[in-house]
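Asks: Just to be clear, the model below is a prediction. Sequence and coordinates:
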Amino acid sequence: MPVATPAQYRAMLDAAQKGGYAYPAINVTSITTINGALKAFAESKSDGIIQVSTGGGEFASGTSLKDQAFGAIVLAEATHRLAEKYNILVGLHTDHCQPKKVDSFLKPLIAETAKRRAAGLNNLFQSHMLDASELPLAENMRLSKELLEECVKHEIILEVEAGVVGGEEDGHDTSGVAADKLYTTPEDMVEVYETLSSIGRFMFAATFGNVHGSYKPGAVKLKPTILRDGQAAVTAKHGAAAEMDLVFHGGSGSLLEEIRETLGYGVVKMNIDTDTQYAFTRPIVDHMFKNYAGVLKIDGEVGDKKTYDPRSYLKKGEQGLCDRMKEACNDLLSTGKTIFGTV
């Protein structure tokens, strides 16, 4: 069953931490994008993470329902079935749930996992993200602690964030946030560790200038050494075993040397969304331009069914996404390192 069990998911994170690599985490919105991600991981012989945002869940539920949790369940269940055909492991994760959406998004998904576990089935999601970075750190940690306690009951890993990832993604806009909020301090990292580590396993999206969206080279000022210094502060106080599993948000458009540097500081997961959106859309646009007369019934003509059949261009989008994800596996050094069949 290539959707990882809780034990297999923990083993994935352990292997990445020990091996100095990270998993690409791609946001999906449809069966086509799920298939593109699975194909990429399989061809790269890399395990990986497939994630659903609140907006992705809403889209997947259909424009008449707009039910974020229901759509996330549909995408997750589809991934469980499709992944059975591949010889790699994938983890399922939810992305950027703000505090006001915990009751309507995260809690129903945790309840769905509880229901599956009671029936002897695997967790629906292996991890969830609470993005309470909009709150003061003390309040952020209070909510994080409460939710982690609930997740631990079901062997779910919680991802938390302190500091703010700039830019805009899926309706979550932090472009007006002060620049100093884009950098997590060592003191923040120590507080996160001390608040959560005794409860259960968590991942931490520390911020080091990373920004959602697409920018020209040089526009984003990353400071990966913030991760190094924060980990050093934690391990100096609590020992080497306290090194945290870090998450790199806003990975799209980052320089390779910056990506690779973060791997040495404990990053085990990098979110990539903007680049894969473009990689999916670009070949579809190319198809439309090259088949303009076929996809449109110009001047009363009948067009060409072979070119306006959605399958003719969606499969090109799937391949474009797949190619970009394989590049991400190479960048993050996860290529060829699947632990499928060993745990």
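Replies: Alright, I've got the coordinates.
Asks: From here on, just use CA atoms for contacts and neighbour counts.
Replies: OK.
Asks: quick one, strands of the protein?
Replies: Listed in chain order, the strands of the chain (DSSP state E) span 23-27, 48-53, 90-95, 127-130, 157-162, 168-169, 172-173, 202-206, 245-248, 267-272.
Asks: okay, the angle between the last one and strand 202-206?
Replies: Computed with axes from the mean of the first three to the mean of the last three Cα atoms, to 10 degrees, the direction of strand 267-272 lies at 60 degrees from that of strand 202-206.
Asks: Next, the angle from strand 267-272 to strand 23-27.
Replies: 30 degrees.
Asks: List the contacts of strand 267-272.
Replies: The contact list for strand 267-272 (Cα atoms under 8 Å, 6 or more residues apart in numbering) reads 13, 16-17, 21-27, 245-252.
Asks: out of these, which are buried?
Replies: Buried subset of the contacts of strand 267-272 (neighbour count, 16 or more other Cα atoms under 10 Å): 13, 16-17, 21-27, 245-252.
Asks: Who are the contact partners of residue 184?
Replies: Residue 184 sits next to 162, 163, 206, 207, 208, 226 when contact means Cα under 8 Å, 6+ apart.
Asks: Which member of the residues you listed is positioned nearest residue 4?
Replies: residue 206 (24.9 Å; Cα to Cα).
Asks: quick one: which of the strands of the chain is nearest residue 330?
Replies: Using Cα to Cα, the strands of the chain put strand 23-27 closest to residue 330, at 9.7 Å.
Asks: Give me the helices and strands touching the closest one, please.
Replies: strand 48-53, strand 267-272, helix 310-331 (3 or more Cα pairs under 8 Å, 6 or more residues apart in numbering; DSSP states H and E).
Asks: my read: residue 90 touches residue 5, true?
Replies: No: taking contacts as Cα atoms under 8 Å, residue 90 lies outside contact range of residue 5: 9.4 Å.
Asks: which of those two has more neighbours?
Replies: residue 90 (33 against 21; other Cα atoms under 10 Å).
Asks: ok, structure two:
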Amino acid sequence: MPLVGTTEMFKKAYEGHYAIGAFNVNNMEIIQGIMEAAKEENSPVILQASEGARNYAGQEYIVGLVKIALQDYPEIPTALHLDHGSSYEICKACIDGGFSSVMYDGSKHPYEENVRITKQIVGYAHDKGVVVEAELGRLAGVEDLVSVDAKDAIFTDPDQAAEFVELTGCDSLAIAIGTSHGAYKYKGDPYLDYDRLEKVGKLLPDYPIVLHGASTVIPEFVEQCNAYGGKVLGAKGVPEDMLRKAATMAVCKINIDTDIRLAMTSAIRKALAEDPSNFDPRGYLKPAREAVKQMVMHKIEAVLGSANTI
């Protein structure tokens, strides 16, 4: 099966009150772990690459690895998505390079500029059969080493969101309702503005909403990292039950990146600590791949609700 867009998977997710997991990928082992999990859970999946991942691995390597994964798992509906594209040029390069979905993040721009560039990207993408995610509102935290202060975070205005979708024609919209990027999401109690999400859902019926910054920062991975020499102190994510509730509403896509990093790093730290003589990357990347697989399976079951939906 070739790469697919997100239109059909989001339609089914909306009707079924679940969400599709969008997992950030940077290398072969991460892609393998995610696809193995999707196969075991019988779940569609979105593999997404940030600009940082493109710079690290190279766009052609990422596309090539994903194409090989599709050969191994042809029965899994799989989208390849650009996460947080910062410009028209980068979105165009991904569209031309084989991505089936792109996200333009114009949230740093004034509203009118965000509308203008998003509309331009939508026009180009739709001509190529590619879908577009946009963003309105700003999340706090660290995304691809770019920090957004909590004071600069802006919750999405529901009325403006409805207008934005109408003006741009974007296929899905990432909104800010309380999630944030990185491992240190909250200093106080976790909070998601369900009333705001509900209003967006009423103004945009049957329209797919996206949550960024939605890792739960699983405590066992944090503890394992720290137990084997790491220094991930005070990390706190979005509780899984809060995300599951959002997935039963208008949210059809939930982004997960930090939990992949923690799963992989904690497994590598453990493997090297338990066998300091090991200098074979296969010896520590194999348990890291398995940790990614198990974590993704858990997310599909406990957070997304997308198991057995193919």
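Replies: Structure received. Keep in mind the model is a prediction, meaning the values are calculated, not measured.
Asks: Take the helices and strands packed on strand 23-27 of the first structure and lay them out in TSV including mean neighbour count and distance to residue 72 of the first structure.
Replies: Output for those, formatted as TSV (neighbours: other Cα atoms under 10 Å; distance: least, Cα to Cα, whole Å):
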stretch	mean neighbour count	distance to residue 72 of the first structure
strand 48-53	27	6
strand 267-272	26	17
helix 310-331	21	20
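Asks: right, and these - which one's nearest residue 37 of the first structure?
Replies: Closest among those, once you apply Cα to Cα, is helix 310-331, at 5.8 Å.
Asks: Alignment lookup: residue 58 of the first structure to the second structure.
Replies: Aligned by TM-score structural alignment, residue 58 of the first structure pairs with residue 55 of the second structure.
Asks: same question but for residue 153 of the first structure, I mixed them up
Replies: Match for residue 153 of the first structure (TM-score structural alignment): residue 127.
Asks: Next up, the contacts around the residue mapped onto residue 12 of the first structure from the second structure.
Replies: In the second structure, the residue matched to residue 12 of the first structure (TM-score structural alignment) is residue 9. Contacts for residue 9 of the second structure were tallied using Cα under 8 Å, 6+ apart; they are 20, 44.
Asks: Residue 135 of the second structure versus residue 9 of the second structure, what's the distance?
Replies: In this view, residue 9 of the second structure and residue 135 of the second structure are 20 Å apart by Cα to Cα, to the nearest Å.
Asks: what's around the closest residue to residue 157 of the first structure other than its chain neighbours, how many residues?
Replies: Closest residue to residue 157 of the first structure apart from its sequence neighbours, by Cα to Cα, 6 or more residues apart in numbering: residue 127 at 4.5 Å. Neighbour count for residue 127 of the first structure, taken as other Cα under 10 Å: 24.
Asks: Then the one 10 residues further on?
Replies: By the other Cα under 10 Å criterion, the neighbourhood of residue 137 of the first structure contains 17 residues.
Asks: Residue in the second structure paired with it?
Replies: That one, residue 137 of the first structure, aligns with residue 111 by TM-score structural alignment.
Asks: again, but for residue 246 of the first structure
Replies: Match for residue 246 of the first structure (TM-score structural alignment): residue 209.
Asks: What of residue 162 of the first structure?
Replies: Checking TM-score structural alignment: residue 162 of the first structure goes with residue 136.
Asks: Over to residue 85 of the first structure?
Replies: Superposed on the second structure with TM-score structural alignment, residue 85 of the first structure falls opposite residue 72.
Asks: Its match and residue 1 of the second structure, how far apart?
Replies: 10 Å.
Asks: The match of residue 12 of the first structure and residue 43 of the second structure: what is the separation?
Replies: In terms of Cα to Cα, residue 9 of the second structure sits 10 Å off from residue 43 of the second structure.
Asks: cool, and residue 63 of the second structure?
Replies: Taken as Cα to Cα, the span from residue 63 of the second structure to residue 43 of the second structure is 21 Å.
Asks: So which of these two has more stuff around it?
Replies: The residue with more neighbours, out of residue 63 of the second structure and residue 43, is residue 43; 25 against 18, by other Cα under 10 Å.
Asks: dump the residue contacts of the more buried one.
Replies: Residues in contact with residue 43 of the second structure (Cα under 8 Å, 6+ apart) are 76, 77, 300, 306, 307, 308, 309, 310.
Asks: Among those, which lie within helices?
Replies: Of the contacts of residue 43 of the second structure, none are assigned to helices by DSSP state H.
Asks: Can you select the buried ones from those in ChimeraX?
Replies: Of the contacts of residue 43 of the second structure, the buried ones go into a single ChimeraX selection, burial set by 16+ other Cα under 10 Å:
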select :76,77,300,306,307
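Asks: Can you add distance to residue 252 of the second structure and give the contacts of residue 43 of the second structure back as a markdown table?
Replies: Formatted as a markdown table, the contacts of residue 43 of the second structure follow (distance: Cα to Cα, whole Å):
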| residue | distance to residue 252 of the second structure |
| --- | --- |
| 76 | 17 |
| 77 | 15 |
| 300 | 13 |
| 306 | 10 |
| 307 | 14 |
| 308 | 16 |
| 309 | 13 |
| 310 | 15 |
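Asks: matching residues in the second structure for stretch 263-282 of the first structure?
Replies: With TM-score structural alignment as the criterion, stretch 263-282 of the first structure aligns to 247-266.
Asks: Can you give me the end-to-end span of that stretch?
Replies: So stretch 247-266 of the second structure: terminal residues 28 Å apart, Cα to Cα.
Asks: Would you mind listing the buried residues in it?
Replies: 247-266.
Asks: same check, this time on stretch 153-160 of the first structure
Replies: Buried residues in stretch 153-160 of the first structure, counted by 16+ other Cα under 10 Å: 154, 155, 156, 157, 158, 159, 160.
Asks: most centrally placed residue in the second structure?
Replies: residue 255 (2.4 Å; Cα atoms, centre = their mean).
Asks: Excluding residues flanking it in the chain, which one is nearest it?
Replies: Per Cα to Cα, 6+ apart, closest to residue 255 of the second structure is residue 22, 4.7 Å.
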